[in-house]
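Engineer: Quick one: sequence plus predicted model below, questions after.
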Amino acid sequence: MTSNPLALIAEITHRCPLHCVYCSNPLQMMGTEAELPTEEWIRVFREAARLGVLHVHLTGGEPLARADLKELVEAAHSAGLYTNLITSGVGLSEPRLAALVDAGLDHIQLSFQDSREQSANWVAGAKAHAHKVALAETIRRFRIAFTVNLVVHRQNLDHLEEMIGFVEQLQPDRMEIAHAQYYGWALKNRDTLMPTCRQLENCLRIVGEAQERLSGRMRI
């Protein structure tokens, strides 16, 4: 018995305005000239749909770095794929978001490095936190599914409850709490990022309690 893939993770660029210490992209990232052109991605989306794929996750790098993102969203939507944008939000204005939604974007996943602005900007290597907070409010005004992603590690797990409360105030439909993936820069910085056993045990307890408390209001 064979099983067709259900989702396609489309890493459409390595370009990104942030410099996150836990980035899992290669240390030697590909330049713009190595990216697949628009027409190739459109072909990939159509072929994926014919294989039975249901979802496409547009990621990077930062997918907003591509000028043809609206065209890619439109092509994925036309192929019948549920289209999710995984983004830092840097470079996303309200008019551009409106254009992406009009093109068929179904879901947006907005990443946050921390609940505390100074720590978040340190992890990201850029002053992006305030923009993300304002963007979350903008996203809620659109009829689009909304997930907030938190990457947890040694530097922020001791205030995980605070971070969950912060995300509650942003009012997404879904909260994703993800550990760093130890590839690329995350592997290089693992001594700074790797949680302790105590932190992991507390994390499981705190997340379990939040899932129970927020049941019916927000999926974790």
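Structural biologist: Sure thing, it's come through. None of the values given here were measured: they were computed from a predicted structure. Numbering: from 1, shown residues only.

Engineer: going forward, measure contacts and count neighbours with C-alpha atoms only.
Structural biologist: Will do.

Engineer: can you pull the buried residues of the longest helix belonging to the chain?
Structural biologist: Across the chain, the helix with the greatest residue count (assigned by DSSP state H) is helix 197-213. If you call a residue buried by 16 or more other Cα atoms under 10 Å, then helix 197-213 has these buried ones: 199-200, 203, 207, 210-211.

Engineer: Against that first model, consider the following:
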Amino acid sequence: MSAPLRVDLILTYRCNNDCIHCYSSSPRETEELSTEDWKRVLKIFHGLGVPQVTFTGGEPTLREDLVDLVSEAQKLGMVSGIVTNGTLLSDDLSRRLVEAGLDYAQITLESKDPEVHDSITGVRGSWERTVRGIKNMVSTGVYVSVNSTLLKMNSPTILDTIRFVAELGVHGYSLNRVIYSGRATLDMEPSFEEMINIITEAKELAIELDLDFTWYGVTRYCEMDPISMGLGLKFCSACSINLAVEPDGTVIPCQSHYLKLGNILRDRWMDIWYSKECLSIREAAYIGDACKSCPLLSFCRGGCPLEAEVRSYPFKPPEVEPHELP
């Protein structure tokens, strides 16, 4: 591969929520590219053969040119989506985004319980605005999924949240782990045993309610094996399947790993893609000795490099048995 399959375009680090676990905190104030510069970025990635872009943030709907950028991606024949908290998705904006060519929207709802959701987002009244945004986007007919981060605070409400969003008419529901960047701390998420039980129940319920279910978490397979759980192959895809671009054009491995690889508007693409930093992540050079002889390494690739930084090696993994992909 000479380019990723998806690029996450971080249009802004501004946000109207203040989430307790946000990986975009610790404050990241940068200059933001102009509309024309973002269009140049889209054309560059289109020329490299990248088929898909996701507009994200921060909160991408704070950019007044979001509709224009979605339209540009559509003209280039690229699949485009947004990752948003949904609070600013008015009926008019939702309609204009879809008319411009938006292919999907992922909207964050942390809980069916307004108090739990607002406690996580740090903004009172955000639950009501997010739910209204979900309804507005669903009414357009575009593919809508709801995502929650699996936290100790919301884990007791996950099943009720799935039932709730199914009633709203969304097409999919996803869960992701805490990403160890920004404000996130190790004590925010349930234990692996608890996560396995919650995810298993969540998947079964989602399927029962005719929702697509996705688990986005990256784990060491010796601690939680997504393949045996029927969740598919999960590994760190930074610098391989996906990359991210910060608001000023800086390329980073993913939208939560702030390692500067170069600038998409100033540097040669091959210098970015084959930089020692990108190669290090692509080749999983961050793994510890305990992982190197593991029979699951080709699937697992040692988990998330950001987690490896906060859960220091060496660690003694449990015994695992090799298995084939289903």
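Structural biologist: Everything's here; your move. Note that the coordinates shown come from a computational prediction; the quantities given were computed from them, not determined experimentally.

Engineer: quick revisit: which elements pack onto the longest helix of structure 1?
Structural biologist: Contacting helix 197-213 of structure 1 under the criterion 3 or more Cα pairs under 8 Å, 6 or more residues apart in numbering; DSSP states H and E are the following elements: helix 160-170.

Engineer: what span of structure 2 lines up against the helix it packs on?
Structural biologist: Taken onto structure 2 by TM-score structural alignment, helix 160-170 of structure 1 occupies residues 158-168 there.

Engineer: Buried residues, the matching stretch. List them.
Structural biologist: Within stretch 158-168 of structure 2, judged by 16+ other Cα under 10 Å, the buried ones are 158-159, 161-163, 165-166.

Engineer: what's in contact with it?
Structural biologist: Taking contacts as Cα atoms under 8 Å, 6 or more residues apart in numbering, the residues outside stretch 158-168 of structure 2 that touch it are 111-113, 134-135, 138, 146, 173, 198, 201-202, 205-206, 209, 211.

Engineer: ditto for stretch 187-203 of structure 2
Structural biologist: In this structure, residues lying in contact with stretch 187-203 of structure 2 by Cα under 8 Å, 6+ apart are 21, 150-153, 155, 158-159, 162, 175, 177-178, 213, 215, 223-224, 229.

Engineer: try stretch 74-84 of structure 2
Structural biologist: Stretch 74-84 of structure 2 is touched from outside by 43, 46, 50-57, 59-61, 70, 73, 100-108, with contacts defined as Cα under 8 Å, 6+ apart.

Engineer: Would you quantify the distance from the equivalent of residue 18 of structure 1 over in structure 2 to residue 129 of structure 2?
Structural biologist: Residue mapping for residue 18 of structure 1 onto structure 2 gives residue 17, with TM-score structural alignment as the criterion. Taken as Cα to Cα, to the nearest Å, the spacing of residue 17 of structure 2 relative to residue 129 of structure 2 amounts to 11 Å.

Engineer: what's the answer for residue 56 of structure 2, then?
Structural biologist: 18 Å.

Engineer: So between those two, which is more surrounded?
Structural biologist: residue 56 (25 against 16; other Cα atoms under 10 Å).

Engineer: quick one: contacts for that one?
Structural biologist: Shown here is residue 56 of structure 2, whose contacts under the criterion Cα under 8 Å, 6+ apart are 8-12, 82-84.

Engineer: if I pick residue 72 of structure 1, what's in contact with it?
Structural biologist: By Cα under 8 Å, 6+ apart, the neighbours of residue 72 of structure 1 are 38, 41-42.

Engineer: possible to save the residues you listed as JSON lines with secondary structure?
Structural biologist: Listed next are the contacts of residue 72 of structure 1 as JSON lines, based on DSSP: H, G, I helix; E, B strand; the rest coil:
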{"residue": "38", "secondary structure": "helix"}
{"residue": "41", "secondary structure": "helix"}
{"residue": "42", "secondary structure": "helix"}
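
Engineer: Quick one: which of those is the most crowded by neighbours?
Structural biologist: Per-residue neighbour counts (other Cα under 10 Å) across these peak at residue 42, which has 20 neighbours.

Engineer: what do we get in structure 2 for that residue?
Structural biologist: Checking with TM-score structural alignment, residue 42 of structure 1 has residue 39 as its match.

Engineer: just residue 134 of structure 1 next, same as before
Structural biologist: If you follow residue 134 of structure 1 across to structure 2 using TM-score structural alignment, you land on residue 132.
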